[in-house]
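Enquirer: Got a sequence here, can you build the structure:
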Amino acid sequence: MPAEEQVGQLKGRQQHSPTRRGPNWRLAAALAMAIGAAQGAPLRACASDVDFPPYVFTSSSGFAGGAQDTGLAVNVLQRALRRAGREPAIVQRLPWRRCREMVAHGQIDIAIDVPTRELDEKRFLASDAYAEVHHVYFYSSRKYPDGAPLRAPSDLRRYTVCGLFGSRLDAFGVDPSREDVGSKNERSAIAKVVEGRCDVFIEIREVVDSLSERDASLRDLFNAPALRRASLPGDAPTGLHFEFNRASKDGRALQQSFNATIRDLIHDDAMGRMMP
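Expert: Below is the predicted model:
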């Protein structure tokens, strides 16, 4: 039985049984204090400081007082915390590796949008995947006029590969000496491809689609004559998860609340309605 219901029942008994008020009152007070502590300070969550629409991104549309972080992941996060009786989390945007390290060391409670291939069960508890994404890559039509240069996943070892800042290209088998993850946005990474500094740029298809819907100039860039795109060979759908500090006393309860929320949203086909 939820603690709130126990408190309510105890209060009701106190009103009808004044002779038993002492022990029941003390138990009710203890439960109320526990609930208050659980619902006190907001939890802290972090996501990459590189926009990742439609999952996490900064937007000023529809917000009073300036830009705010929004996205499907943020909405699922707050829904799961509400289910657990928590206040909305404070979301920080940080360099991705720093975000995860701060969760690992208990300085932040939740990491947002951890790809399945990056999950680390030794240090973290992970939620079920709330979404799946697919990868595409961009290449120069001038440099590769005969078509897509990649035929198999192993081909990536022979090329200089661009990714956004914080990307884990080693998960795709890219040689660390031939990767460039210094770009803070898609425009910068694509410029490197067009200029010949990178052979290919790996990005998430759903992110490209979302950016194209929101930004006409980016849509034009993605479809520029000098650029081509193709599905990444051997790519399988990649899940997006929330991670919690394994040592946290709240970790298991948060994991259960997030998993229950994700299952309900998927079962009710409600993820689409959670999109900002």
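Enquirer: Going by C-alpha atoms from here, please, whenever you check contacts or count neighbours.
Expert: Will do.
Enquirer: Quick check: V7 touching L31?
Expert: Yes - taking Cα atoms under 8 Å as the definition, V7 is a contact partner of L31 at 6.5 Å.
Enquirer: Give me the more crowded residue out of those two.
Expert: V7 (20 against 17; other Cα atoms under 10 Å).
Enquirer: Distance of E4 relative to Q39?
Expert: Going from E4 to Q39 by Cα to Cα, to the nearest Å gives 11 Å.
Enquirer: Over to R197?
Expert: 51 Å.
Enquirer: Next: R205.
Expert: Remark: distance between R205 and Q39 (Cα to Cα) = 38 Å.
Enquirer: Let's see this one next, to set against the first:
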Amino acid sequence: MMSVAMLRLLLLILVCSLPLRAEVVVRACGGEGEWIPSSYFKRVDGSKTAEVAGYSPDVLRAALQGSGYRVEFALLPWLRCQREVELGQRFQLAMGMLHSPERARLYRFSDAYLRFQPGYFYLHRRYPQGLQIRQLDELSRYQVCGLYGYNYGFTRLRPEQMDNGALDYPAAMAKLAFGRCEILIETLEVMAGQRRLGRLSYDGDLLRGRPLPETPPVVAHFAISPQMADADAFLQILNTGLARLQRERKLEVILRMHTSP
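Expert: Okay, here's the model as predicted:
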């Protein structure tokens, strides 16, 4: 009769001989214009590296911890990132995407994990007495700038009412400086992140920003390619991880890591 010790040994050998589930690599992208603090290139001694850092990568790693998925990150031109994820071959996930009915037909959205307050920014020298926007409809009176490929539906402006030709924030600031536009639309947190990382050298005497009226915080999601082989299972695992981070209040901790001075 087989002893208990021998039976345990055989069971251990059987378990150890079972094939392990191969680690699944998911490739995620964000905009190379660096939507700080969501995603940006890590700096070392003030110099930009190729490593992608930010709130979104940290949240993804934490939400998927122990799931068998490993995420690789890259920053691309934002429209190219969106297109790559739509196709789902080289990239399967886009970080920090705002929801819209058009995008909902192209991607599967995770639960919300990021909330930023939209604002408007102007040059103090152009409006030394300040620029007060009290209603969103007042934006149509000004030349308004944004970034190429970004979603500004919350402004209620039609696409032709905005100059969205700037590829990054320094280019958008140059348009303000040269009078190509009077107002730059961006969230308060992102502009604070740009300043924190040294991408925009401004102070209150040069550039001023205020919250947009009648505008709740914008909500960002992870957008998953419907072409991903196990998109449904991955989305469920991701949302479960996000709910855990929210319940444990770890999202706030991660955000502070990328927004504190």
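Enquirer: TM-score them against each other, please.
Expert: Superposed pair, TM-score by TM-score structural alignment, normalised by the length of structure 2: 0.81. Supporting alignment: 247 aligned residues with a Cα RMSD of 3.0 Å.
Enquirer: ok so, going back, which residues are common contacts for V7 and L31 of structure 1?
Expert: Counting by Cα atoms under 8 Å, 6 or more residues apart in numbering, V7 of structure 1 and L31 have no contacts in common.
Enquirer: Give me the range in structure 1 that the helix ranked longest in structure 2 lines up against.
Expert: Counting residues, the longest helix in structure 2 under DSSP state H turns out to be helix 231-247. Mapped onto structure 1 using TM-score structural alignment, helix 231-247 of structure 2 covers residues 251-267.
Enquirer: what does the matching stretch rub up against?
Expert: 76-77, 79-81, 83-84, 125-130, 244-245, 271.
Enquirer: now, among those residues, which is nearest to Q107 of structure 1?
Expert: N245 (9.3 Å; Cα to Cα).
Enquirer: Neighbours of that closest one, how many?
Expert: 26.
Enquirer: who's in contact with it?
Expert: Contacts for N245 of structure 1 were tallied using Cα under 8 Å, 6+ apart; they are V103, A104, H105, G106, D109, I110, R123, F124, L125, G251.
Enquirer: so how far is F244 of structure 1 from the fifth one?
Expert: If I follow you right, that is D109 of structure 1. D109 of structure 1 is 6 Å from F244 of structure 1, by Cα to Cα.
Enquirer: How about L265 of structure 1?
Expert: L265 of structure 1 sits at a distance of 20 Å from F244 of structure 1 (criterion: Cα to Cα).
Enquirer: quick one: which of the two has more around it?
Expert: F244 (26 against 18).
Enquirer: Please give the element, helix or strand, for that one.
Expert: F244 of structure 1 is part of strand 238-245 when elements are defined by DSSP states H and E.
Enquirer: quick one, that strand and helix 251-267 angle?
Expert: Interaxial angle of strand 238-245 of structure 1 relative to helix 251-267 (axes from the mean of the first three to the mean of the last three Cα atoms, to 10 degrees): 150 degrees.
Enquirer: Check the mean deviation of strand 238-245 of structure 1 from structure 2.
Expert: Strand 238-245 of structure 1, aligned to structure 2 and superposed, deviates on average by 1.1 Å (mean Cα distance after the TM-score superposition for structure 1).
Enquirer: Just give me how far that strand sits from the chain centre.
Expert: 7 Å (Cα atoms, centre = their mean, to the nearest Å).
Enquirer: residue contacts, the spatially most central residue of structure 1?
Expert: The centroid of structure 1 falls nearest to D113 when counting by Cα atoms, centre = their mean (2.0 Å). By Cα under 8 Å, 6+ apart, D113 of structure 1 lies in contact with A47, Y55, A73, L240, H241, F242.
Enquirer: one more time with 10 Å
Expert: Contact analysis of D113 of structure 1 by Cα atoms under 10 Å, 6 or more residues apart in numbering lists 46-48, 52, 55-56, 73-74, 96, 129-131, 239-243.
Enquirer: got any residues that touch both of E4 and Q39 of structure 1?
Expert: Counting by Cα under 10 Å, 6+ apart, the shared contacts of E4 of structure 1 and Q39 are G85.
Enquirer: what's around A22 of structure 2, how many residues?
Expert: Using other Cα under 10 Å, the number of residues around A22 of structure 2 comes to 8.
Enquirer: That one: what's its closest spatial neighbour, skipping adjacent residues?
Expert: Of all residues not flanking A22 of structure 2 in the chain, G68 sits nearest, at 7.6 Å (Cα to Cα, 6 or more residues apart in numbering).
Enquirer: Same check on T160 of structure 1?
Expert: Of all residues not flanking T160 of structure 1 in the chain, R178 sits nearest, at 4.7 Å (Cα to Cα, 6+ apart).
Enquirer: any idea what that neighbour aligns with in structure 2?
Expert: Aligned by TM-score structural alignment, R178 of structure 1 pairs with Q161 of structure 2.
Enquirer: and R180 of structure 2, helix, strand or coil?
Expert: Recorded secondary structure, R180 of structure 2: coil (DSSP: H, G, I helix; E, B strand; the rest coil).
Enquirer: what do we get in structure 1 for it?
Expert: So, by TM-score structural alignment, R180 of structure 2 is matched to R197.
Enquirer: Spit out the contact partners of its match.
Expert: Applying Cα under 10 Å, 6+ apart, the residues near R197 of structure 1 are T160, V161, C162, D180, A189, I190, A191.
Enquirer: okay, now R82 of structure 1: neighbour count?
Expert: 16.
Enquirer: in which helix or strand would I find it?
Expert: helix 72-83.
Enquirer: First residue to last residue on stretch 39-49 of structure 2, what's the distance there?
Expert: 13 Å.
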